[in-house]
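> any chance you could fold what I've pasted below:
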Amino acid sequence: MNTFSELGLEPRLVDALNDLSIVKPTQIQQEAIPILLDSMQDFIGLAQTGTGKTAAFGLPLLQVVEEESKTCQAIILAPTRELAQQIAEGLNTFAKYRPKLKIEVVFGGAAITNQIKALKAKPQIIVATPGRLVDLIQRKVVNLNALNYVVLDEADEMLNMGFKEELNKILADTPADKTTWLFSATMPAAIKNIVNTYMNDPKEVSVKSGVEVNKNISHQYLVVKMSDKLEAIKRVLDVNPNFYGVMFCRTKIDTQNLADDIGRAGYRAEALHGDLTQKQRDSVMRKFKDRTLSMLVATDVAARGIDVNDVTHVIHHRLPDELEFYTHRSGRTARAGKKGISIALVSKGEVRRIGEIERRLKIKFEKELIPTADEVMSSRMDNSLKLIADYEIKGELPADLRQQAQEMFANISKENLVDKLLAKELSKVSISNSGDLNQTENSRSKEGRDRSDNSRKHARLFINLGKIDDVSNAELLHMICDISGAKKSQIGKIEIQQKRAYFEVEKDAVSGVMDKFKGYEFEGREIRVNKDDSPPRSPRSQQRGYQDRKRRSSGGRPSGGGSGRSGSGGRSGRSGGGRRR
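Sure thing, here's the model as predicted:
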């Protein structure tokens, strides 16, 4: 079977796929879709990441779910909120011509009140992380009594992350006659236990990985702090004057914020994500195709179907969770036999993932350095002066204007005229951060020196949100600015620990930030911001103090047994879910 129509998909779904330029099913799609459409049999799909599993279960699910019903008919469970969001965005894109079908995504680390409100619209399909779904079930917000389908995506990864207890609770609460579809890269003993306990004589399909990366792509990575990524991106654009590419982000809000920041800095960039109307999407793509834009900032799902030749670069603002998405992203460049560059921006802690991608995709990454401020300045000047030197004079210049210019410059030497031209061009150049952005093994000690310098103009505050709330540096920065009204430029370094986070604020803005947070609550929990008057501790002493606290909390015994996960049931203090007392 070579087309989706031949697999049994209805025309509305096929039309949506055609709009995305998705016309040929992958092997897992060819084998799974007919089975999932034609029977109520439980199903196991064994396939590596990158084989098109989301469409393999998502398309049949969209076809069998009754859009006239106002009950939840299907639950899709995913290990991470990023994957859950990607699945939901993909399903919404596929369901373009089924307007009555409602799909909602719920996950930890975000305001549960907003998700509860969204679920009141009675979606037929819910995509969820296990921890958050258990929370919603216990609150009696989600009722599984009418459930017909349960999909477990990346089942082995959910177990690896410690979700065994949550999966057992969810599956035990579902109707006995529901149909279960399980997709996994491997089949460890824990997965077999789930199959034996909750599935009835499942049909199993296994396919080899179809992940192949274009050989004409040069894979590079830059090691940089999250707070310096915007400046790093601008420097990459500056030293590549012919840049014509796509930058990928994980979430819609990051996509829009980055596109806005890059645009305000004077670069030709716009966002492409699922919150745009079709008219807006068409407008952005039209400008990108005719090169009015040099950079498209996009989510993975929104960028599916982008078929533009001559793309020189792909930038990964953050590495995707799935290899499938790395392959899709990188594949936007090096088309039609041309060469292209794929650049990943990673933190020091993410460098190990580069090695994992190398092993699994059988590719080689080269570590590159972020251009220095001097290199950026030189490149900008070279580009500006080259434009002048190469400018083609068309037609005859007016003789009177030429004479006027020659008279004006008559007493200026050639050297002085070049100096004036150079000075004028330099006046246009502005670099917000002239420091070395490259992260190295010694960067922590450098941060200590920077902090000492910054202490003269910054105060250090702390907030009672941390890693347990699954909040990132970028999300915390947006929260601080949204609630306090402070500008991003007024916020300095952010350091997130387990249960709290430290951040620097310009001294003039300290009282305003602290005052705005007074009385601020998130789901009944007061969010506090206070000054940190203690001297900075060394990384070793911080780790020792954290271990001491763990020993005290466990009665002096070594702690263990916890999953240490976040992003499922944790609560975050993001600005969207807070309120005043």
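
> make it CA atoms for all contacts and neighbour counts henceforth
Fine.

> ok, which stretches of the stretch 301-450 of the chain are strands?
313-316, 340-346, 365-367 (DSSP state E, counting those that start in this stretch).

> mean neighbour count and distance to S553 for those - can I get that in a markdown table?
Shown next, in a markdown table, are these (neighbours: other CA atoms under 10 Å; distance: least, CA to CA, whole Å):
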| stretch | mean neighbour count | distance to S553 |
| --- | --- | --- |
| strand 313-316 | 25 | 40 |
| strand 340-346 | 22 | 34 |
| strand 365-367 | 14 | 42 |
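
> now these as a markdown table including distance to P202?
A markdown table is the format used below for these (distance: least, CA to CA, whole Å):
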| stretch | distance to P202 |
| --- | --- |
| strand 313-316 | 38 |
| strand 340-346 | 40 |
| strand 365-367 | 40 |
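
> doesn't T49 lie inside a strand?
No: counting by DSSP: H, G, I helix; E, B strand; the rest coil, T49 is located in no strand; its state is coil.

> tell me the SS of V105?
strand.

> how many other residues sit next to the closest residue in space to it that isn't next to it in sequence?
With sequence-adjacent residues excluded and distances taken as CA to CA, 6 or more residues apart in numbering, V105 is closest to V127, at 4.6 Å. When counting by other CA atoms under 10 Å, one arrives at 25 neighbours for V127.

> check T93 too.
Around T93 there are 19 residues (other CA under 10 Å).

> nearest residue to it other than its sequence neighbours?
A16 (7.3 Å).

> please list all residues in contact with the one you found.
Taking CA atoms under 8 Å, 6 or more residues apart in numbering as the criterion, A16 is in contact with 93-97.

> so of these, which ones are in helices?
Among those, the residues falling in helices (DSSP state H) are 93-94.

> then the residue nearest to V105 would be within a helix, right?
No: read with three-state DSSP, V127 is strand and lies in no helix.

> that one touches P79, doesn't it?
No: judged on CA atoms under 8 Å, V127 makes no contact with P79 at a distance of 10.7 Å.

> the residue nearest to T93 and L37, how far apart?
18 Å (CA to CA, to the nearest Å).

> distance check, R353 against S347.
Counting by CA to CA - R353 and S347 are separated by 10 Å.

> neighbour-wise, which of those two wins?
S347 (18 against 13).

> gap between the more buried one and Y221?
Counting by CA to CA - S347 and Y221 are separated by 10 Å.

> other residues contacting stretch 319-338?
With CA under 8 Å, 6+ apart as the criterion, stretch 319-338 contacts 49-52, 82-83, 211-214, 216-217, 245-246, 248, 250, 300, 304, 306-314, 339-342, 344-346, 357, 361.

> what comes up buried for that stretch?
The neighbour-count check on stretch 319-338 (16 or more other CA atoms under 10 Å) flags 319-320, 323-335 as buried.

> nearest to F57, of those residues?
Distances from those to F57 were compared by CA to CA; the smallest belongs to E324, at 15.4 Å.

> following up with a second sequence; could you model it the same way so I can compare the two?
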Amino acid sequence: MPSADEASTSTSIAPEAPEAPTVPSAPTTFKSLGLIDPLLEALEQLKFTIPTDIQTAALPHALEGRDIIGVASTGSGKTAAFALPILQKLWEEPKGLFACVLAPTRELAFQISQQFESLGAAMGVRCATIIGGVDLVSQQVALAKRPHVVVATPGRLQEHLEKTKGFSLRTLKFLVFDEADRLLDLDFGPMIDKILKLIPKERTTYLYSATMTTKVQKLQRASLANPVRVEVSEKYSTVSTLLQYYLFIPLSQKDVHLIYCANSLAQNSIIIFTRTVHDAQRVSIMLRTLGFAAIPLHGQLTQSARLGALQKFKSGGRRILVATDVASRGLDIPSVDVVINYDVPTHSKDYIHRVGRTARAGRSGKSITLVSQYDVELIQRIEKVTGKKMELWPTDAEEVALLRERVDEAGRVATTEMKEMSMNGKFGRKRRRDDGGGGGRDDRDRDDDTMEAGMPKKKSKGRR
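Down below sits the predicted model:
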């Protein structure tokens, strides 16, 4: 199978995109940007009052019909930046399948579909979400109803293009790559290359990414025609409203200090990020045993369980979401007060995406990273990339000591429950294939947590 780079370069290379002004100063409202009344009404209902920087920069060029390369940090309003011009053009030309959006994860695909439907409610916009983990036949029925917008993960879309009779992208007017850097990091390149061969060359293409990697630049040249580049953030940066802290502790005391932080922040909504599926499930059980309203989110849950976990956290039914990096990119979860990194991410950009779940849309937020004696180099690298020093999170040694016995007992309960789940087949080391056949190849939203299948449990010993 060719690499993502090879797939991206198999088409003719487009010239470099000219730089556009970062943020034009004149437009200050959605109306002044040239949007039509049905979209303005939808924006008002959704309480989108002022365009974000990426929307202000991209919309004038998009409404002129230009291809767009949008580079902006997570939580900057990228979805509306590409959805609004597509919906405005659809109002003018209400034809069948009109746009296709490619997203790297299932949860992000659902979120994009919901935003299209919300923004296009007055227009009666129909969306189909085509992802792995969902029955193939039900998706074929949805495609047969001729949706205006298809939001898909690349593997499942390719499968429908090959297997579903009557379905094609021949009438497509818009193609969108969302979170393009992650699409290519997850090796979707060969699938994207096959999809590009099956869609009209005469189309408008938007490519949105948090970072401009070499692979993304090659995809840009292969798929966009004379694009305008709009960039509203520096590469690898965190927002100024985010307060970043660290807690330096022995590896054996990670659990008790995590519980100490959760206890002292009990009135806040918290996302705890772990490196592995195993720890996401274990920490979630431990938290629930100690009385915290926690729920896990990781790649070994069924699709309905993943969506259910997200919905419970968004609605406030659960105050703590314990997640792998499946939740670190693109998802718009409002009012997350605190992000806790139980494990220090290996890559600096993963840290930036994780902490980007809080302090969104101008709000303030906190991040706390648990640092053991083995993580010092990783933290130094993150601080160098972000250009910001983390502050020490204050702790009370006596309170931590008082918690130790209860946390150790909760840890034993969690370990026992994990063993029972594994014996009953409810939680295994192997990943399940997607429902509906052939979906295993589309299960690329597994992120770093699936490395767990080959990882020794070297960290578990000190925590018990």
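
> just the contacts of A16 of structure 1 now: which is nearest F517 of structure 1?
Nearest to F517 of structure 1 among the contacts of A16 of structure 1, with distances taken as CA to CA, is T93, at 38.3 Å.

> re earlier: weed out the non-buried ones from the contacts of stretch 319-338 of structure 1.
Using 16+ other CA under 10 Å, the buried members of the contacts of stretch 319-338 of structure 1 are 49-52, 82-83, 211, 214, 217, 245-246, 248, 250, 300, 304, 310-314, 339-342, 344-346, 357, 361.

> which one's the longest helix in structure 1?
Per DSSP H, structure 1 has its longest helix at helix 373-389.

> if I look at the residue of structure 2 most remote from its centre, how far off is R404 of structure 2?
Distance to the chain centre peaks in structure 2 at E398, reaching 38.6 Å (criterion: CA atoms, centre = their mean). For E398 of structure 2, the distance to R404 of structure 2 equals 10 Å [CA to CA].

> could you do L242 of structure 2 as well?
Distance from L242 of structure 2 to R404 of structure 2, by CA to CA: 30 Å.

> which residue ranges form the strands in the stretch 451-581 of structure 1?
458-463, 491-496, 501-506, 520-522, 525-526, 529-531, 578-580.

> quick one: map Y206 of structure 2 onto structure 1.
Counting by TM-score structural alignment, Y206 of structure 2 lines up with W181 in structure 1.

> again but with G96 of structure 2, I slipped
Checking TM-score structural alignment: G96 of structure 2 goes with T71.

> doesn't K122 make contact with its match?
Yes: using CA under 8 Å, T71 of structure 1 is in contact with K122, at 6.1 Å.

> list the contacts for the match of G96 of structure 2?
122-124, 146.

> how about the residue nearest in space to the middle of structure 1, nearest residue that isn't a chain neighbour?
Structure 1 has R250 as the residue nearest its centroid, 1.4 Å off, counting by CA atoms, centre = their mean. Ranked by CA to CA, 6+ apart and with sequence neighbours excluded, the top spatial neighbour of R250 of structure 1 is T299, at 5.9 Å.

> run a quick neighbour tally on the one you found.
26.

> hmm, Q256 and it touching each other?
No: the pair T299 of structure 1 and Q256 fails to qualify as a contact (CA under 8 Å) at a distance of 9.6 Å.

> shared neighbours, the two?
By CA under 8 Å, 6+ apart, the residues touching both T299 of structure 1 and Q256 are 272-273.

> hang on, G435 of structure 1 packs against D374?
No: using CA under 8 Å, G435 of structure 1 makes no contact with D374, being 9.9 Å away.

> correct me if wrong: E204 of structure 1 contacts F43.
Yes: using CA under 8 Å, E204 of structure 1 is in contact with F43, at 5.9 Å.

> and these two? Which one has more around it.
Between E204 of structure 1 and F43, counted using other CA under 10 Å, F43 has the larger neighbour count: 24 against 14.

> can you tell me which residues contact the equivalent of the more buried one over in structure 2?
F43 of structure 1 maps onto I68 in structure 2 when the alignment is built from TM-score structural alignment. I68 of structure 2 makes contact with 58, 61-62, 205-208, 227-230, according to CA under 8 Å, 6+ apart.

> in strands, which of those residues fall?
Counting by DSSP state E, those place 205-208, 228-230 in strands.

> returning to what we had before: quick one: residues contacting the residue nearest to R250 of structure 1.
248-252, 255, 272-273.

> go again with 6 Å.
248-250, 273 (CA atoms under 6 Å, 6 or more residues apart in numbering).

> flag every buried residue along stretch 183-198 of structure 1.
Buried residues in stretch 183-198 of structure 1 (16+ other CA under 10 Å): 183-186, 191, 194-195, 198.

> residues contacting that stretch, please?
Residues contacting stretch 183-198 of structure 1 (CA under 6 Å, 6+ apart): 44-48, 153-156.

> mark which of those residues are part of helices, please.
155-156.

> show me the contact partners of stretch 237-248 of structure 2.
Contacts for stretch 237-248 of structure 2 (CA under 6 Å, 6+ apart): 359, 364-372, 386, 390-393.

> now the two most distant members of those.
Farthest pair in the contacts of stretch 237-248 of structure 2, by CA to CA: S364 and S372, 26.6 Å.

> in which helix or strand does P94 of structure 2 reside?
For P94 of structure 2, there is no helix or strand it lies in under DSSP states H and E.

> next, count neighbours for it.
P94 of structure 2 - counted by other CA under 10 Å - has 14 other residues nearby.

> for it, give me its contacts.
Contacts of P94 of structure 2 (CA under 6 Å, 6+ apart): none.

> about what we covered before: farthest-apart pair in the contacts of A16 of structure 1, please.
Between any two of the contacts of A16 of structure 1, the greatest separation by CA to CA is 9.0 Å, found for T93 and Y97.

> overlap in contacts of the two?
Common neighbours of T93 of structure 1 and Y97 (CA under 6 Å, 6+ apart) do not exist.
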